[in-house]
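Chemist: predicted structure and sequence below. I'll ask about it afterward.
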Amino acid sequence: MANHKSALKRIRNSETKRLRNKYQHKTTRNAIKKLREADKKEAETLFPSVVSMIDRLAKRNIIHNNKAANLKSKLAKYVAAL
């Protein structure tokens, strides 16, 4: 158990951030699944918002920059091939 006030605060902050990151990551994964299940027209409208979500995760270090780039590339190829 933590002995310092600052350590207790760090534990609280870490838990709050962990839950927020988990929520954002799960929401993005669901959006990607929805994009992959959509037809051409719907996928083209969803694509910019999904890319934006992926960029946001990368910017906040929830996912790695290269993973974000790979996801965006694969989704762009997928939408173009529909």
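Modeler: Now that the structure is in, tell me what you want to look at.
Chemist: every contact and neighbour count from this point should use C-alpha atoms.
Modeler: OK.
Chemist: and the gap between Leu46 and Lys33?
Modeler: Distance, Leu46 to Lys33, by Cα to Cα, to the nearest Å: 11 Å.
Chemist: cool, Lys59 as well?
Modeler: According to Cα to Cα, Lys59 stands 21 Å off from Lys33.
Chemist: and for the helix or strand harbouring Val79, what are the contacting residues?
Modeler: Secondary-structure element containing Val79, defined by DSSP states H and E: helix 65-81. If you take Cα atoms under 8 Å, 6 or more residues apart in numbering as the criterion, helix 65-81 is touched by Arg36, Lys40, Ala43, Glu44, Phe47, Val51, Ile54, Asp55, Leu57, Ala58, Lys59.
Chemist: what about versus this one:
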Amino acid sequence: MANHKSALKRVRSNETKYLRNRYYHKTTRNAVRKLRATEDKAVAEELFPSVVSMLDKLAKRNIIHKNKAGNLKSKLAKHVAAL
């Protein structure tokens, strides 16, 4: 276990950030699943901007890679257009 004050604080803050990032990532994955499962074009077009925004935020925070976010957005856009 760490002995320095700064190291102890780093352990606490890392745990907090880890839990927050895990929550954002899981929430976004659920939103993507919901959008993929949608069969109604109007509902999908309504959900799409918010899902894209969530993916962009994850990429900006380095929770997922920027190329992964781009690939997901592209696939979702094709899905919405094909409905």
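Modeler: Received the coordinates, thanks. Remember, predicted model here, so these are calculated numbers, not experimental data.
Chemist: list the TM-score for the superposed pair.
Modeler: Here the superposed chains carry a TM-score of 0.98, computed using TM-score structural alignment, normalised by the length of the first structure; 82 aligned residues with a Cα RMSD of 0.5 Å.
Chemist: more neighbours, Leu46 and Lys33 of the first structure?
Modeler: Just comparing Leu46 of the first structure and Lys33: by other Cα atoms under 10 Å the higher neighbour count belongs to Leu46, 18 against 11.
Chemist: now do the contacts for the more buried one.
Modeler: Contact partners of Leu46 of the first structure, counting by Cα under 8 Å, 6+ apart, are Leu35.
Chemist: mean shift between the host helix or strand of it and the second structure?
Modeler: Here Leu46 of the first structure, judged by DSSP H and E, is contained in helix 40-59. Following the fit onto the second structure, the mean deviation recorded for helix 40-59 of the first structure is 0.4 Å by mean Cα distance after the TM-score superposition for the first structure.
Chemist: tilt between that helix and helix 65-81?
Modeler: Here helix 40-59 of the first structure points in a direction 170 degrees away from that of helix 65-81 (axes from the mean of the first three to the mean of the last three Cα atoms, to 10 degrees).
Chemist: flag every buried residue along the longest helix along the first structure.
Modeler: As assigned by DSSP state H, the longest helix anywhere in the first structure is helix 5-37. Residues of helix 5-37 of the first structure classed as buried by neighbour count (16 or more other Cα atoms under 10 Å): Asn21, Gln24, His25, Thr28, Ala31, Ile32, Leu35, Arg36.
Chemist: then stretch 47-66 of the first structure?
Modeler: Buried-residue list, stretch 47-66 of the first structure, by 16+ other Cα under 10 Å: Phe47, Val50, Val51, Met53, Ile54, Asp55, Arg56, Leu57, Ala58, Ile62, Ile63, Asn65.
Chemist: and the residues you listed, which two are the farthest apart?
Modeler: Using Cα to Cα, the pair of the buried residues of stretch 47-66 of the first structure lying farthest apart is Phe47 and Ile62, separated by 20.0 Å.
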